[in-house]
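Undergrad: what's the 3D shape of this:
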Amino acid sequence: MGKANVEDFYPLSPMQQGMLFHTLYSPNSGVYFEQLTCTLRKLANAQAFKQAWQQVADRHPILRTSFVWEGLKEPVQVVYRQVQLPWEECDWQGIAPAAQQQQLETFLKSDRERGFDLRQPPLMRMTLIELAKDTYYFIWSHHHLLLDGWSNPAILTEVFDFYQAELNGEQLSLPRPRPYRDYIVWIQQQNLSEAESFWRQRLQGFTAPTPLPIERDFGGAAGEESDREQQILLSVATTAALRSLARQQQLTLNTLVQGAWGLLLSHYSGEEDVIFGTVVSGRPPDLAGVESMVGMFVNTQPARVKIRPKDSLLSWLKQLQDRQIEARQYEYSPLVEVQRWSEVPRGLPLFDTLVVFENYPLESSLQKRVQNLEIESVLSFEKTNYALTLTVVPGEELALKIGYNSNRFEDSAIARMLGHLQTLLEGMTANP
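TA: So this is what the prediction gives:
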């Protein structure tokens, strides 16, 4: 990529800085590698689908971005005028379904192991595998440095709109998107001293990360298949009861889950004052058009939960939600600074567990965008740098997923933990 092809360059957001650090610190770990997969039935024109992806990349600077850090005081992201999206097509027709599945698992694993050279744009690639006539398995791989979960539906919506237009022989004209650079400019205008006084007060008296006694005593080197995920689905009835409780009490489902996670950590650690990380949207309401922007906006914040046995559950949950709302105006705070402002000694993390509430409409952005096209089995893979990550996916049945490293945690311990979390959430609906 020559200098003449450089369109722009600017600093990283706080979350991007953290992700870059962890990616460079553990280059072969697959941390922050994102893989979205689905089955496409009745895909009438693979070439038009490929062209649609290129058109979307041409529209959004963040999709033409790489990262430079060597020899610089601070890393920068570099936007290129033109990039050609890597696109691979495979023909697996005639291979038995069981063999296709086995081949697919091998492919996905090797794709993750390949990772990305962060210095070479684009940090995304696509693979289209033909399983049978007009039936394909699609893999969209990208680095989390580029996009957050809210951006994925926006990207996919545009892709399918461009694809439909191509099928119809039409030219799709979309308004020019607001570039990610505008968000970086906004961040640099924020007052960190206000954030510092808020977080110093919020974290006062908390001096050590919340222990997780279920962690193995020995430290094993990361081995084969060390990264795992377990999932449970709450019943339709329990999920509906939780929604009803939240609605009646003017609470969010996220607050109920965070409350349950706080209680669980307290139970496991034996401490009544616990901290875990939460992922916040990071999209500032005062930045016009921010809802439709694509890029890495989310941030990670500490959630401090003090267990008050004398308080009723509902009043305690309302206090928890009020504290979340107070912290919203400081969503831009760099976690590395928040950690420094805390009383936890240097070298120790502020927290080891992360809660991610996926309330972005990925499924709905994929459905009914294109005439006759059927999209099935939408799955996503991602890996954070935390010991345990609880991901909550709303739906008719609330999904609770824990991602963990099996060298650090027994599979059976994680299964029990999910069971305890389920019991706590069911208990909230039975005895609020």
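
Undergrad: drop to CA atoms for contacts and neighbour counts, all remaining ones
TA: Will do.

Undergrad: and what about Pro175, helix, strand or coil?
TA: Look at Pro175: counting by DSSP: H, G, I helix; E, B strand; the rest coil, its state is coil.

Undergrad: would you map the helices across the stretch 301-432 of the chain?
TA: Assigned by DSSP state H, counting those that start in this stretch, the stretch 301-432 of the chain shows helices spanning 313-327, 335-341, 362-366, 411-430.

Undergrad: out of those helices, nearest to Glu105?
TA: Smallest distance to Glu105 across the helices of the stretch 301-432 of the chain (CA to CA): 20.9 Å, for helix 411-430.

Undergrad: show me what counts as buried in that closest one.
TA: By 16 or more other CA atoms under 10 Å, the buried positions in helix 411-430 come out as 411, 414, 417-418, 420-422, 424-426, 428-429.

Undergrad: output these in TSV; the columns should cover distance to Val355.
TA: Listed next are the buried residues of helix 411-430 as TSV, based on distance: CA to CA, whole Å:
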residue	distance to Val355
Asp411	19
Ile414	15
Met417	14
Leu418	13
His420	16
Leu421	13
Gln422	15
Leu424	16
Leu425	15
Glu426	19
Met428	19
Thr429	21
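
Undergrad: sorry, back to before: can you list the helices of the stretch 301-432 of the chain in TSV and add distance to Gln201?
TA: What follows is these, written out as TSV (distance: least, CA to CA, whole Å):
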stretch	distance to Gln201
helix 313-327	12
helix 335-341	9
helix 362-366	37
helix 411-430	30
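
Undergrad: quick one: closest of those helices to Glu130.
TA: Among the helices of the stretch 301-432 of the chain, the nearest to Glu130 by CA to CA is helix 362-366 (19.3 Å).

Undergrad: for that closest one, name the packing helices and strands.
TA: The helices and strands touching helix 362-366, judged by 3 or more CA pairs under 8 Å, 6 or more residues apart in numbering; DSSP states H and E, are helix 151-167.

Undergrad: sorry, back to before: would you tell me which of the helices of the stretch 301-432 of the chain gets closest to Ile375?
TA: Closest to Ile375 of the helices of the stretch 301-432 of the chain is helix 362-366 (CA to CA; 7.0 Å).

Undergrad: in that closest one, what's buried?
TA: Residues 362, 365-366 are the ones in helix 362-366 that count as buried (16+ other CA under 10 Å).

Undergrad: with stretch 367-380 instead?
TA: 369-370, 373-375.

Undergrad: where exactly do the strands run in the stretch 101-250 of the chain?
TA: For the stretch 101-250 of the chain, the strands defined by DSSP state E, counting those that start in this stretch occupy 124-132, 135-143, 227-233.

Undergrad: next, the structure of the following sequence, for comparison with the previous one:
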Amino acid sequence: MHAVLELRNDIDEDAFQAAWEYVVQSTAILRTRIVPHNKFGLLQAVVTEDIGWAKSENLEEYLQNDKSIPMALGDPLTRYALVKESPGGKFWMVWTIHHSLYDGWSLRQIIHAVTKAYTGGVIEKQIGFHAFIKYLGQQDQDSTATYWRTTLANCQATLFPPLPPTIQQPLANATIIYQCPPLPKAASDTTKSILIRAAWAILASRYTNSDDVVFGVTVTGRNAPVTNIETMAGPTIATVPLRVRVRGDQTVSDFLKFLQQQATDMITYEQTGLQHIAKMGPSARHACGFQTLLLVQPAEYTFGNDKVIGEWLRHSQFQGFSTYVLMLQFTLAAEGVQIMANFDARVMEQWVLKKMLGQFSFILQQLAEPNPERELANIDTITTEDRRELWAWNKNVPRTIDRCIHDLFAEQ
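TA: As a prediction, the model looks like this:
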């Protein structure tokens, strides 16, 4: 990921660099490298080294060059640069970090720590990541296998969006942004994350004409029973296949309760890993072939304005990071849910995806309404805009001819 910070005009450059240096030295994950070992395979190595600041005078040129530099085994997985235009011009910091080192949760912790260090605040040493790694190694393999085999048994879900036979490996090479309106206050205590899962399950069920739906979800992993996991700097996220049965006679209330319980039950097993789940049988392998991935994050996990050091203008993943037909990143904010959709333009047309996101938003609104006894079959997927367009297509009704087809043949 490349993150660009436009620094304030009055920034103290030396103090800013010192703040980053302090945070890096106190955060082991930022000094981590992945090295190969002949006997043990890939190992994590935490090195003791100072930041090697790169310098440039052209932002776009630096970004272009930096993107061409790989992060191979044994290489540093973070890079830091200061880009300063000619005297009096803008001043940027560019932070390049490999996706294996962070998640949205820890990213904000690191940025907050830099700001605190810059202003002279006291920073506690970051909690080590080893406790989480130890927790992963203590998982009960038998109960894990039983859980996933039971959960995904006889899964016959149609993978959505379907992958054409001419495309062996999807690649999300296009992006659109869609803004959902604010949700009505839900009558229950259902989280927005569960509402989003429910809405997508219903939409996928309608598109595939199946009550068996599967898609991927990326979870924070911060609910694991590990001491101080909420303050650990490092990636605890995990991706799992989510199988949902969408029955038309089920009420919204029961459906949401099921999804909430499903999420709770999965906490113990969510760190299994897709590659391991896929080995647990044909149904599990099929489910792990999902082509839609959902990621939900609060607005505070995103980059924004920092009044002390500057403004994070943009951040971008490396091209080809997503290997699914469709990856949906949901950002939760007071003004509504924002969706960033990364998709394979060879598989999905942009106008079709925009229609789908509009329908998803419409379903989401209905699920949040205080109507818990409404049955799923009565959830509408055709938006007002869709109806208007359908009427426009059919505004010219053909003239009715009251004659039988055999009469027309007889006249020939």
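
Undergrad: in strands only, show me the buried residues of stretch 367-380 of structure 1.
TA: Mapping those onto strands (DSSP state E) picks out 374-375.

Undergrad: any chance of the buried residues of stretch 367-380 of structure 1 in TSV, with distance to Tyr404 of structure 1 too?
TA: Below are these laid out as TSV (distance: CA to CA, whole Å):
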residue	distance to Tyr404 of structure 1
Arg369	35
Val370	37
Leu373	35
Glu374	33
Ile375	29
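
Undergrad: tell me which of the buried residues of stretch 367-380 of structure 1 is nearest to Ile129 of structure 1?
TA: When the buried residues of stretch 367-380 of structure 1 are ranked by distance to Ile129 of structure 1 (CA to CA), Ile375 comes first, at 14.3 Å.

Undergrad: show me the contacts for that closest one.
TA: Contacts for Ile375 of structure 1 (CA atoms under 8 Å, 6 or more residues apart in numbering) come out as 38-41, 366-367.

Undergrad: need the counterpart of it in structure 2.
TA: For Ile375 of structure 1, the aligned residue in structure 2 is Glu311 (criterion: TM-score structural alignment).

Undergrad: cool, and Gln204 of structure 1?
TA: Gln204 of structure 1 maps onto Ala153 in structure 2 when the alignment is built from TM-score structural alignment.

Undergrad: what of Gln100 of structure 1?
TA: In structure 2, no residue is matched to Gln100 of structure 1 (TM-score structural alignment).

Undergrad: which strand or helix spans Gln100 of structure 1?
TA: helix 97-114 (DSSP states H and E).

Undergrad: for Gln25 of structure 2, give its distance to Glu124 of structure 2.
TA: 12 Å (CA to CA, to the nearest Å).

Undergrad: tell me which of the two has more neighbours.
TA: Counted by other CA atoms under 10 Å, Gln25 of structure 2 and Glu124 do not tie: Gln25 has more neighbours, with 18 against 9.

Undergrad: hang on, the earlier thing: out of the strands of the stretch 101-250 of structure 1, nearest to Leu20 of structure 1?
TA: Evaluated with CA to CA, the strands of the stretch 101-250 of structure 1 place strand 135-143 nearest to Leu20 of structure 1, the distance being 10.1 Å.

Undergrad: report the angle between that closest one and strand 124-132.
TA: Orientation of strand 135-143 of structure 1 against strand 124-132 (axes from the mean of the first three to the mean of the last three CA atoms, to 10 degrees) gives an angle of 170 degrees.

Undergrad: quick one: residues contacting whatever residue of structure 1 lines up with Phe215 of structure 2.
TA: Matched by TM-score structural alignment, Phe215 of structure 2 corresponds to Phe276 in structure 1. Applying CA under 8 Å, 6+ apart, one finds that Phe276 of structure 1 lies in contact with 210, 262, 302-304, 350-355.

Undergrad: just Leu418 of structure 1 next, same as before
TA: Leu418 of structure 1 neighbours (CA under 8 Å, 6+ apart): 231-232, 400, 402.

Undergrad: lining up those with structure 2, which overlap?
TA: For the contacts of Leu418 of structure 1, the contacts that are reproduced in structure 2, applying both residues aligned by TM-score structural alignment, their matches' CA atoms under 8 Å, are Ile232.

Undergrad: how about the contacts of Leu418 of structure 1, which pair is most distant?
TA: Maximum pairwise distance among those (CA to CA): 9.1 Å, between Ile232 and Ile402.

Undergrad: so which of the two has more stuff around it?
TA: Ile402 (21 against 16).

Undergrad: against Leu265 of structure 1, how distant is that one?
TA: Look at Ile402 of structure 1 and Leu265 of structure 1: by CA to CA, they are 14 Å apart.

Undergrad: what's the answer for Ser315 of structure 1, then?
TA: 20 Å.

Undergrad: which one's more surrounded, these two?
TA: Per other CA under 10 Å, whichever of Ser315 of structure 1 and Leu265 has more neighbours is Leu265, with 24 against 12.

Undergrad: helix, strand or coil for the aligned partner of that one in structure 2?
TA: Correspondence of Leu265 of structure 1 to structure 2, assessed by TM-score structural alignment: Ala204. The three-state label given to Ala204 of structure 2 by three-state DSSP is helix.

Undergrad: residues contacting Ala204 of structure 2?
TA: With CA under 8 Å, 6+ apart, Ala204 of structure 2 has these contacts: 160, 213.

Undergrad: now render the contacts of Leu418 of structure 1 as a markdown table, adding distance to Glu291 of structure 1.
TA: Formatted as a markdown table, those follow (distance: CA to CA, whole Å):
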| residue | distance to Glu291 of structure 1 |
| --- | --- |
| Gln231 | 30 |
| Ile232 | 31 |
| Leu400 | 26 |
| Ile402 | 28 |
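
Undergrad: and which of the contacts of Leu418 of structure 1 is nearest to Gly71 of structure 1?
TA: The closest of the contacts of Leu418 of structure 1 to Gly71 of structure 1 turns out to be Ile402 (CA to CA; 38.2 Å).
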